[in-house]
Every structure is written in structure tokens, then in C-alpha cells.
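*Asks:* Have a look; sequence and predicted model below, questions after that.
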Amino acid sequence: MKKRSFTSLIAAVIAVAALLAGCGAANSGTRGNESAAPSGEAAKQPTYTFRLAESHPADYPTTLGDKKFAELVHEKTNGRIKIEVFPSAQLGEEKAVIEQVQLGAIEFTRVSTGPLAEFNKAFGVFSLPYIFESEEHEWNFLNGPEAKQMLEGLSDSKFVGLAYYDSGARSFYTRKPVTNIEDLKGMKIRVIQNKVNIDLMEALGASATPMPYGDVFNSLQTGVIDGAENNWPSYYTSKHFEQAKYYILDAHQRVPEVLMASKVTWDKLSDEDKQAIQEAATESIAYQREQWKKFEKESEDKVRAAGVTVTEVTDLKPWQEAVKPMIEEYRSEFQDILGAIENAKTK
């Protein structure tokens, strides 16, 4: 009798231990994976912790947009979905991050459409020069159905396009003065790593030098490159203006940013969670654009105050004429999108 009682006691202890271990495992969770809530209605709702990779600093407008997006997702899911934003390329440079998102190793990212074109050719259209006359023209297109279809088309590349973010206009900055298109001849200019940008430099007579964004400062400092091209905020926050003190405002490109998710991650989510994330992304756009305008003006003012020589292009015709053959070369590839962009001009 005593033996049976002792055996029963041991069995009970083992059962309780197993139950406690099971509860601990259920609530511990794994990054990117779900963990069931303990009881009641909440038990039906999984929780997640995801990462969002960002190449820019913590106070940069795209990073602020990322954080607003994460905040809205947290609110809309009552805290069940947490998105941690990793700025300053902590998770890698953009091209490497895109590859990781494609594989599902990183769940979310914000990237330029420049490197994204290497994974989805349709986005190469944004690298074509002078296709947008103004910010208004660009956003007329980005808010239209064709641009939305482009985001949806990212699913073919194992991404989920959530929203476009603003990144202003890109212009050239160099180590020696450039006041017209002739001055660019033979200069080694860093470009985003895609074919359209390489072709653009050739059309303008410069020598394209593709390299990761993080390598540009040292390359300017050592003379590996003669210049680069980007918007006011990037020119300022990267401190490239310290090495390349001449900025020529030709606004050759308006290359939007894309906030996107891994399709591997997306396919694991419920329809309810997908809707919440999409709503959060859409709602974050206005905030990001507001932060962009503010920071763009601050960056320009600080760069000018630092003694940078700024040249405004008053006649774009020579620049536009130089790239016409290049645009025609790509027209068959982007014909429908270019048509939609043309139709988005302010009447």
C-alpha cells in the first residue's frame, strides 16, 4: 500500500512539472513565431515580435516613419504584434537586407526602390531620370492604381509591398565644382547598385561606381570616387558634405522608398493581422512625409551654413536631352508605367 502511495506521489510530481514546463514554453515565444496567450479569448490570438531593418539613423525621416508604423501596428493589435526597428544598418546594408527579407530571416524593412529593382525589375522605372516634374507629380502617381499594382507585384519576388515613403529629389555632390553637365564628364560617381543608374551615369558622361551606401564617406575621403548623388537629408546625415562640398541641384531622380514585409512572414499571419498591418502602413505615410519635409529643409539650411557651394540648374534641357536615348532604350520595358507617370502630371 505504501509502495503504491509513493509511486502515485512521484507520478503526480512529474505531471505537475510537465504542466508547468508546458505553460512556460507556451508563453516564452520565439522571434517571428507565435506564442499562445494563457487563457480565455486571448488564447486564440497569437503574439509576435518582428524586426524591421532600416539603413538610416534613428532620427532620419524614414526611420521615424518606420517607428510610427510599428507604433500603429502595436495599437491596432492591442500589443500582440511588436515590431522592433533597427536603424543605422544594424541588420546589414539594403541589398543584403532585401535578400534576408526575401528568405524570411528578417520580417520587415524599408528600402529604396533603387536596389529593390534588382529583385523586381518594375521598380527600375523610378531610377529613370527626369520622369517626374515635381513632388506633386510624383505623388499623383504614387497614390494612383498603377503604383499600387507595383506594390502588389512584389509578391512575385516573395515580398509584400505595404507603402511608399518620401525621399525627395536626388542631385549630384562632388569634391570639385560642377556647374553644368560638361563638368561631370569622366567623374567617378557612386551610384545605387542597379543597371539603370549605371546607364544614367554613362548617358551624362560620368563613370558609374556602384557601392554600398556605407562605403561612400571613406571613398570620398580617399578619392576613390569624385562624387555621389542623393537628397538633402542623406547628404547631410551621412556627413558626405564634409568631403564633397559642391552640390548641384539638377533633381535628376525622385526615387521613392518602399515599406515591405517578407512574404514568408506574411503568409503565416491571419487576415485580421494582415489588415491591421496594412492599415498601419497606410496611415504612417502622412506622418513620414511630414517629417521628411521638415528634415529636408533643416538639412538644406545646415549644409548651406557649413559653407557648401550650391548651384541651381536653371536650364534642364541639356541634361534631359543627354538622357533621352537612355529613356528610349528602356521605354519598351516600362511602357505602361511611363504612360501612367505621364498621365499623372498636373494638368
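*Replies:* Received the coordinates, thanks.
*Asks:* from here on, contacts and neighbour counts on C-alpha atoms
*Replies:* OK.
*Asks:* Would you mind finding the longest helix in the chain?
*Replies:* helix 271-305 (DSSP state H).
*Asks:* this is the comparison structure:
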Amino acid sequence: MNKKKFIAIFSCLVLTVGVLAGCGTKTPTATKDAGKTATKSVTLRLSDNQPAGYPTIIGDQAFAKEVEAKTNGRIKIKVFLGSQLGDEKSTIEQLQFGGIDAIRIGAAPLAEFNKQIGALILPYLYKDKDQMFRVLEGPVGEKMFASLSADSKIVGLSWVDSGARNFYNTKKDIKTPADLKGLKIRVQESKPMMDMVKALGASSTPMAYGDVYSALQTGVVDGAENNWPSYLSSNHYQVAKHITIDEHTRVPEMIAFSKISWDKISADDQKIVKAAAIVGANVERVEWLKQSDAAQATIVKKGGVTITKLTSDEQVLFQKAVKPMYAAHPEWKETIDAILATK
């Protein structure tokens, strides 16, 4: 018998013994899902673009802690913060092909990957935070999660808070849409956000979050829009000292999984991870409210920032200016009507 033939026969024998051994030893905790067991330990990666201590990071960490506790350490989630794994767009792309297992992401960047999600970020759509979460945790939210899973290879798990967004700039106080005319405003790379800025008379400049401070400082952009904790934690208040409390959008955010990674874990573990994501989201919402109030108070205390609060008549001018955006998207009519009808 030549050497090559001997090696081939020996390899087949080893493989056969291995298969038979596997068939003869079944662990008590194995699941019924073919190819999936509840005994294999795994460490998954979750990406977030915010810094340590930010509400979403605290929520991510609570999610990871809950998953590890409920799986007795079999599933660990490592949180990568501060855009360590890439900016929002690149991490969504990585999520879709399984390069990243999980993510905390906003609806605005997701809208570039899923057309239905764009309806959620239309300006002046929600009455307040509580009504928004009633929408997201009802049929509208379930519809969005189903669309993400079917069309975008993303599994939505829970909704987190990102507050209301306001305009701030380096030039002047903004009281009417006319005051925005000619200003270059940074927005997330999202068509609804760009359309909103255009409708209000300004020029939109899509840009990665991490580049905004230097862009404001050097005049590449004149302003941006975000919530109170981000305005503080990013230090944008140091260079953009005029903020207008118009609360133009409440952009929902979520904890989500790569569908590729999701399909690799058992049905039982999927339930655990889903429940843990809700725990993490609830922690984040409480922390958000606390930090949002504290951020506003800190900025007021530091001084140097002009805070413009709109009157009801001034607010109406902004609302009227963006109203055509609703009619421009007939494909979102059903979702918009459902949101407006939610008490």
C-alpha cells in the first residue's frame, strides 16, 4: 500500500470514529435546533459610537451583563464604544454580513439601508417621548423590526431613547426658518434628515459624528443638530454657542443583532438575548432622562451658550415649513397615519 493511500484511509477512519463518538454522547443541555447547542461558549461584539458613560453605553453594558448572567457565562457580549469598530454606516454594513454581531444604532443611519425606517424620523411627528415609545412598542415598531429582518439582514431587539434634537450653530440665534437660510448644517447621512434641513432653508452636509467638532471649529459647517447629552459630551457647545430648542425630531434608536449571528444561536438563547436587550433599553431610558437634564443644567452653568426657546407661534413656522415632507412620501402614509393616531 503506498503512502498516499494509507493516509487517505487513516483520515477516513478518524472521521468515522469522530462522527460515531458524537452520536453516542449527547449533552443534557443540547437544544433541538440542528447544529445549535446551548453548551458552546461564545463572545460576541457590539458596536456603539458614543463614549464611556454615555446613556447608550450604560444600556449596552446592562444588556451584556444580563446576557452573561442568564446564560451562565456561555454568551458574552463585548461592548466596543467610541466608534472603535467604525462609523455608523460602516458598522451597519459589517452587521449585515456578520463582521459585527450587535449594534446600538439610530433610525437615521438605518434609513439609508431600509426605506421603511425613514418614516420614523420625520420632523415634528411625535407628541412627546411617551407617545413615541407607545408607537415603537406597538404594531408600528413590530412592522419596522419585521422589515429590517426581511430586507436588511438586521434583527431589531429593543428601542432606546435619544431624546429630542435641536439645532445649534456658530453664527447666530435661530428663531425662524428664515434664520437658517444659507447655513451649512451637519446631518447624519440620511435622506429624511437632509430633506428636513433643506425644507427649513439651510444646506445639509452629511458627515460622520466624530468629524463634527473640527468641522464646526474650522467652518466646514456652520451648525449641527443633536440632543443635550451629545451636545455636551461631544464638546460641540464649546464651538457652536447658539442652540435653539425646537425639538424638531425624536429619532428612535435600537439595540440590534446581525441576522447572520442571530441565526447561529439557539431559539432558547434568542429569547434570553431579546429579553436582555429590553432590560438594557430600560436601563438606558432611565439614564437618558437623568443625563439629559444634567447636560442641560451643566451647559447653563458653564455659561457662554445662548439658549433660544421658541414661542408657540415660532414653533408653528418650523412645523409648516417641513409639512410637505409628509406628502412627499406616499409610501409612508400608513405608518405616518398610525403614528399620528396613537394616543
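*Replies:* Cool, the structure landed. Since we're looking at a predicted model, the values are computed, not measured.
*Asks:* care to give me the TM-score?
*Replies:* TM-score for the superposed chains, counting by TM-score structural alignment, normalised by the length of the second structure: 0.87, backed by 309 aligned residues with a Cα RMSD of 1.6 Å.
*Asks:* so where is the longest helix of the first structure in the second structure?
*Replies:* Aligned by TM-score structural alignment, helix 271-305 of the first structure corresponds to residues 267-301 of the second structure.
*Asks:* now swap in stretch 244-256 of the first structure and tell me
*Replies:* Per TM-score structural alignment, the counterpart of stretch 244-256 of the first structure in the second structure is residues 240-252.
*Asks:* so is A21 of the first structure in a helix, a strand, or just coil?
*Replies:* The three-state label given to A21 of the first structure by DSSP: H, G, I helix; E, B strand; the rest coil is helix.
*Asks:* thinking again about what came up before, the longest helix of the first structure: how far from the chain's middle?
*Replies:* With Cα atoms, centre = their mean, to the nearest Å as the basis, helix 271-305 of the first structure stands 11 Å off its chain's centre.
*Asks:* That one against the second structure, how far on average?
*Replies:* With mean Cα distance after the TM-score superposition for the first structure, helix 271-305 of the first structure departs from the second structure by a mean of 0.9 Å once superposed.
*Asks:* any idea which helix or strand comes after that helix?
*Replies:* Next along the chain after helix 271-305 of the first structure, taking DSSP states H and E as the criterion, comes strand 309-312.
*Asks:* And the strands in the second structure?
*Replies:* Remark: strands assigned in the second structure by DSSP state E are 42-47, 75-80, 102-106, 154-160, 164-169, 184-187, 203-206, 223-226, 242-250, 253-258, 306-309.
*Asks:* So which elements touch the last one?
*Replies:* So that's strand 306-309 of the second structure. strand 242-250 (3 or more Cα pairs under 8 Å, 6 or more residues apart in numbering; DSSP states H and E).
*Asks:* The first one too?
*Replies:* Under the contact definition 3+ Cα pairs under 8 Å, 6+ apart, strand 42-47 of the second structure sits against strand 75-80, strand 102-106.
*Asks:* mind listing what's buried in it?
*Replies:* Buried residues in strand 42-47 of the second structure, counting neighbours by 16 or more other Cα atoms under 10 Å, are found at 45-47.
*Asks:* For D48 of the second structure, see how far away F257 of the second structure is.
*Replies:* Plainly put, F257 of the second structure is 13 Å away from D48 of the second structure if you go by Cα to Cα, to the nearest Å.
*Asks:* shared neighbours, the two?
*Replies:* I103 (Cα atoms under 8 Å, 6 or more residues apart in numbering).
*Asks:* Straight-line length of stretch 170-188 of the second structure, end to end?
*Replies:* The first-to-last residue distance of stretch 170-188 of the second structure comes to 18 Å (Cα to Cα).
*Asks:* Which positions in it come out as buried?
*Replies:* For stretch 170-188 of the second structure, the neighbour count (16+ other Cα under 10 Å) marks 170, 172-177, 180, 183-188 as buried.
*Asks:* Tell me the one of the residues you listed nearest A30 of the second structure?
*Replies:* Comparing those against A30 of the second structure with Cα to Cα picks out Q188 as the nearest, at 44.1 Å.
*Asks:* Can you give me every residue that contacts the alignment partner in the second structure of G168 of the first structure?
*Replies:* Using TM-score structural alignment, the partner of G168 of the first structure in the second structure is G163. When contacts are counted by Cα under 8 Å, 6+ apart, G163 of the second structure touches 129, 227-228, 250-251, 288, 292.
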